[in-house]
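**Student:** Predicted model and sequence below, questions to follow.
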Amino acid sequence: MDQVIVGIDVSKSRLDVHILLGAQGPGECEAVPRDGAGIAALAERLGALGATLVGVEATGGFETVVAAGLAGAGLPVVVVNPRQIRAFAQALGRRAKTDPIDAEMIARFLAATRPEPRALPDASGRLLADLVARRRQIVSMIAAERQRQSRLTEPRVRRSILRLITALEKELNEVDREIDDQVRGSPIWQAQEDLLRSVPGIGPATARTLLADLPELGRLDRRQIASLAGLAPWTRQSGTWRGKAFIGGGRASVRTALFVAAMVGARYNPTLKAFHARLIAAGKPKMVALIAVARKLLTILNAIVRDQKPWQVA
């Protein structure tokens, strides 16, 4: 029996759907409203067709309700990166870009790569992720205002900046309180945070970023989790030529949080400090050593969550 693979391009008011009957089979196109009735009708239709894989392109948050509605109906849903879809389309020579074409490219990308569906976060998980993202935005705004304050000398402008910084700091305290209530209101999250914070170098901000933005922690092997965080090196070689390996991609918020934790861990965590010192003694550049520390820290955290055992000095 042919597999039924579905690509969905999400816009503010409409879903463009492309249904493939088999990996190389013909496609069917349709459009439905992006509302409760449209999503419910689409879920019923795809369920009746026996959809084996449904891909929804990440579109600035518009995809969340769609993915949750389809997954809630028991469909195997994956959220795909729009950059990967565009690169895939260009590789196929499809230069035109419309919503129906994007939906087709999503379906054909799924047929070619077969990504594994993963459980989507529930409502409380999405709320925590939104709160943590909002905290990052406020911290960024405070930093930007302080930069402006340091460059300006006009008293009236400086007072305006100071008032805004005060308001942002108040809002930051409020968001921190809401995040704290959210984590402490869930015994499971509280236990996970306690496990993560047992590692020297992991503070509340890093632990909660990992809870919100890396729910796969403890469920994947060390290579897969490093790739998700953007800490897996890319090998570059051609024939006898070998270039430097680079990191990139993945979840930027997780990678940033781990870098901060790695800088602290390289000074105060005995295991990471010794590891960092060995790399520096071996002649590794400081940034390369720090990346390695961040990757090792992530491996440690992944094992701790997997085994549900707190940090112990080796």
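**Tutor:** Here it is on my side, so go on.
**Student:** all contacts plus neighbour counts: C-alpha atoms, from now on.
**Tutor:** Will do.
**Student:** helix, strand or coil for Cys29?
**Tutor:** Under DSSP: H, G, I helix; E, B strand; the rest coil, the three-state class of Cys29 is strand.
**Student:** who's in contact with it?
**Tutor:** Contacts for Cys29 were tallied using C-alpha atoms under 8 Å, 6 or more residues apart in numbering; they are 16-19, 100.
**Student:** And the strands in the protein?
**Tutor:** Secondary structure of the chain (DSSP state E): strands at 4-10, 14-21, 27-33, 53-57, 77-80, 237-238, 241-242.
**Student:** okay, those in CSV with distance to Ala41 next?
**Tutor:** Converted to CSV, the strands of the chain look like this (distance: least, C-alpha to C-alpha, whole Å):
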stretch, distance to Ala41
strand 4-10, 14
strand 14-21, 12
strand 27-33, 9
strand 53-57, 15
strand 77-80, 16
strand 237-238, 49
strand 241-242, 53
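**Student:** Of those, give the one that comes closest to Leu220.
**Tutor:** Nearest to Leu220, of all the strands of the chain, is strand 77-80, at 16.6 Å by C-alpha to C-alpha.
**Student:** Not counting the closest one itself, show me its contacts.
**Tutor:** Strand 77-80 is contacted from outside by 53-58, 67, 70-71, 106, 115-118, using C-alpha under 8 Å, 6+ apart.
**Student:** Out of the strands of the chain, which is the most enclosed?
**Tutor:** When you average the neighbours per residue for each of the strands of the chain (mean count of other C-alpha atoms under 10 Å), strand 4-10 leads with a mean of 27.
**Student:** and that one with strand 53-57, angle?
**Tutor:** When axes from the mean of the first three to the mean of the last three C-alpha atoms, to 10 degrees is applied, the directions of strand 4-10 and strand 53-57 differ by 10 degrees.
**Student:** Report all helices and strands that strand 4-10 contacts.
**Tutor:** Under the contact criterion of 3 or more C-alpha pairs under 8 Å, 6 or more residues apart in numbering; DSSP states H and E, strand 4-10 touches strand 14-21, strand 53-57, helix 99-113.
**Student:** List the contacts of Asp9.
**Tutor:** By C-alpha under 8 Å, 6+ apart, the residues touching Asp9 are 15-17, 56-57, 99-100, 102-103, 106.
**Student:** try this one next to it:
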Amino acid sequence: MNNCIGIDISKNTFDVHCLADGSDHHIDYTEKNIRDTVRHFVSAKPELIVMEATGGYEIPLAEELFAAGLPVAIVNPKRIRDFAKAIGQTAKTDRIDARVIARFGATLQPPATDAPDKNVVRIRVLTARKRQLKKMRTAEKNRTEHSRDEFTAQSLQTVINTLNAQIAAVDEQVRTLIPASPELKQKAEIIQSFPGIGEKTAAALVTDMPELGTLSRRQAAALTGTAPINRDSGQFRGKRMTGGGRCEVRTMLYMPTLAAIRHNPVIRSYYNRLVSGGKEKMVAVVACMRKIIVIINCMAAKNESWNPNFA
């Protein structure tokens, strides 16, 4: 894959490297420049355009590329960093990063990302904002433990109340957006039919894991970081550990998994069997988490609501 383009995006600029001709371009991140760049890419007919998921900066350019029908892969930045280390690229500038991203695309050929529903994009932004608000609320709650001054205590509580209101407002926005998209609404209803999964968790899953329904069992487990990873070398056999994947999805699934262990007969039976077999309780919980995401992926693939036979 020689006709691959790598794009490194920052707040005000983006750098482009084209493998086909080896050219580099440093471009101001403006609407006009985005349109001009997309027109150039349409003429160049690249096999793949690769960019990192930067937490939002990539969205304006990515939306225009999707609208033009160009093949775009939005990848985890950690994969790019690991690739740079593997090829011995230690220097780091925006231009170098664009070159590394292009080489990553040509070498590993990540699959093109499906054009996201606009409602999905907005919900992801809102979900990220909710995580920020909850982090701030936790920090303020922690400060109340050490507050001995009445005014300070009242100030902390005022901020906590405000954050609670903002979190509720974000949740309300998400609830109104999902019904506006028939595809999201249907998938959320299917997921919510799983005993132990509520409305908020279903909403988070359809937005943070849009691939649900298209994955294999192993891919679904790996994407959530609930699949055991081998750590063997020679005669050494390391302890299997879970990790990686989308930590926000794994964190969000924790409480629903505990609810499913109590109220879902299939998950409760699976958990009890693991614990009776000598597994540590937390190991059993993670295993249940993995089983839940695999079942939900199967439900979404078959477009069917909860049925114990999925287990």
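**Tutor:** Great, that's in hand. What you see is a predicted model, and the numbers here were worked out from it, not measured in a lab.
**Student:** will you turn the helices and strands packed on strand 4-10 of structure 1 into TSV that also has distance to Arg208 of structure 1?
**Tutor:** Output for those, formatted as TSV (distance: least, C-alpha to C-alpha, whole Å):
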stretch	distance to Arg208 of structure 1
strand 14-21	33
strand 53-57	26
helix 99-113	31
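**Student:** which residue lines up with Leu217 of structure 1 in structure 2?
**Tutor:** Under the alignment (TM-score structural alignment), Leu217 of structure 1 maps onto Leu212 of structure 2.
**Student:** Which residues are in contact with the residue lying closest to its match once chain neighbours are set aside?
**Tutor:** Computed as C-alpha to C-alpha, 6 or more residues apart in numbering, the closest residue to Leu212 of structure 2 that is not its neighbour in sequence is Asn297, at 5.0 Å. Contacts of Asn297 of structure 2 were listed using C-alpha under 8 Å, 6+ apart, and they are 212-215, 217, 220.
**Student:** Return the members of the residues you listed classed as buried.
**Tutor:** 212-213, 215, 217, 220 (16 or more other C-alpha atoms under 10 Å).
**Student:** Pipe these into TSV and attach distance to Val159 of structure 2 per row.
**Tutor:** Output for those, formatted as TSV (distance: C-alpha to C-alpha, whole Å):
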residue	distance to Val159 of structure 2
Leu212	37
Gly213	40
Leu215	42
Arg217	43
Ala220	38
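**Student:** Out of those residues, the closest to Ile9 of structure 2 would be?
**Tutor:** For the buried ones among the contacts of Asn297 of structure 2, the closest approach to Ile9 of structure 2 (C-alpha to C-alpha) belongs to Leu212, at 27.6 Å.
**Student:** Verify the stated contact: Leu110 of structure 1 with Val56.
**Tutor:** No. Using C-alpha atoms under 8 Å as the test, Leu110 of structure 1 is too far from Val56 to be in contact (10.2 Å).
**Student:** which neighbours do the two share?
**Tutor:** Gly7.
**Student:** aligned partner of Arg148 of structure 1 in structure 2?
**Tutor:** In structure 2, the residue matched to Arg148 of structure 1 (TM-score structural alignment) is Arg143.
**Student:** hang on, I meant Asp181 of structure 1
**Tutor:** Here Asp181 of structure 1 is matched to Thr176 in structure 2, going by TM-score structural alignment.
**Student:** Can you give me the neighbour number for that match?
**Tutor:** Residues near Thr176 of structure 2, counting by other C-alpha atoms under 10 Å, number 12.
**Student:** Tell me how far it lies from Ile197 of structure 2.
**Tutor:** 19 Å (C-alpha to C-alpha, to the nearest Å).
**Student:** all helices of structure 2, in order?
**Tutor:** Under the criterion DSSP state H, structure 2 carries helices at the ranges 31-44, 59-67, 77-86, 94-108, 118-144, 150-177, 182-192, 199-208, 217-223, 247-263, 265-276, 281-302.
**Student:** now those helices in JSON lines, with distance to Asn3 of structure 2?
**Tutor:** Formatted as JSON lines, these follow (distance: least, C-alpha to C-alpha, whole Å):
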{"stretch": "helix 31-44", "distance to Asn3 of structure 2": "9"}
{"stretch": "helix 59-67", "distance to Asn3 of structure 2": "16"}
{"stretch": "helix 77-86", "distance to Asn3 of structure 2": "18"}
{"stretch": "helix 94-108", "distance to Asn3 of structure 2": "8"}
{"stretch": "helix 118-144", "distance to Asn3 of structure 2": "28"}
{"stretch": "helix 150-177", "distance to Asn3 of structure 2": "38"}
{"stretch": "helix 182-192", "distance to Asn3 of structure 2": "34"}
{"stretch": "helix 199-208", "distance to Asn3 of structure 2": "31"}
{"stretch": "helix 217-223", "distance to Asn3 of structure 2": "28"}
{"stretch": "helix 247-263", "distance to Asn3 of structure 2": "33"}
{"stretch": "helix 265-276", "distance to Asn3 of structure 2": "48"}
{"stretch": "helix 281-302", "distance to Asn3 of structure 2": "34"}
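**Student:** Of all those, which one comes closest to Lys239 of structure 2?
**Tutor:** Nearest to Lys239 of structure 2 among the helices of structure 2 is helix 281-302 (12.2 Å), distances taken as C-alpha to C-alpha.
**Student:** my read: Val4 of structure 1 touches Ala51, true?
**Tutor:** Yes. Val4 of structure 1 lies in contact with Ala51 (C-alpha under 8 Å); the separation is 4.7 Å.
**Student:** Looking at structure 2, name the residue matched to Arg306 of structure 1.
**Tutor:** Superposed on structure 2 with TM-score structural alignment, Arg306 of structure 1 falls opposite Ala301.
**Student:** same check, this time on Ala111 of structure 1
**Tutor:** In structure 2, Ala111 of structure 1 lands on Ala106 (TM-score structural alignment).
**Student:** wait, its match sits on Asn2?
**Tutor:** Yes. Taking C-alpha under 8 Å as the definition, Ala106 of structure 2 is a contact partner of Asn2 at 6.3 Å.
**Student:** Neighbour count: the two, which is higher?
**Tutor:** Of the pair Ala106 of structure 2 and Asn2, Ala106 is the one with more neighbours under other C-alpha under 10 Å, namely 21 against 16.
**Student:** now the more buried one: how far from Thr176 of structure 2?
**Tutor:** Counting by C-alpha to C-alpha, the gap from Ala106 of structure 2 to Thr176 of structure 2 is 40 Å.
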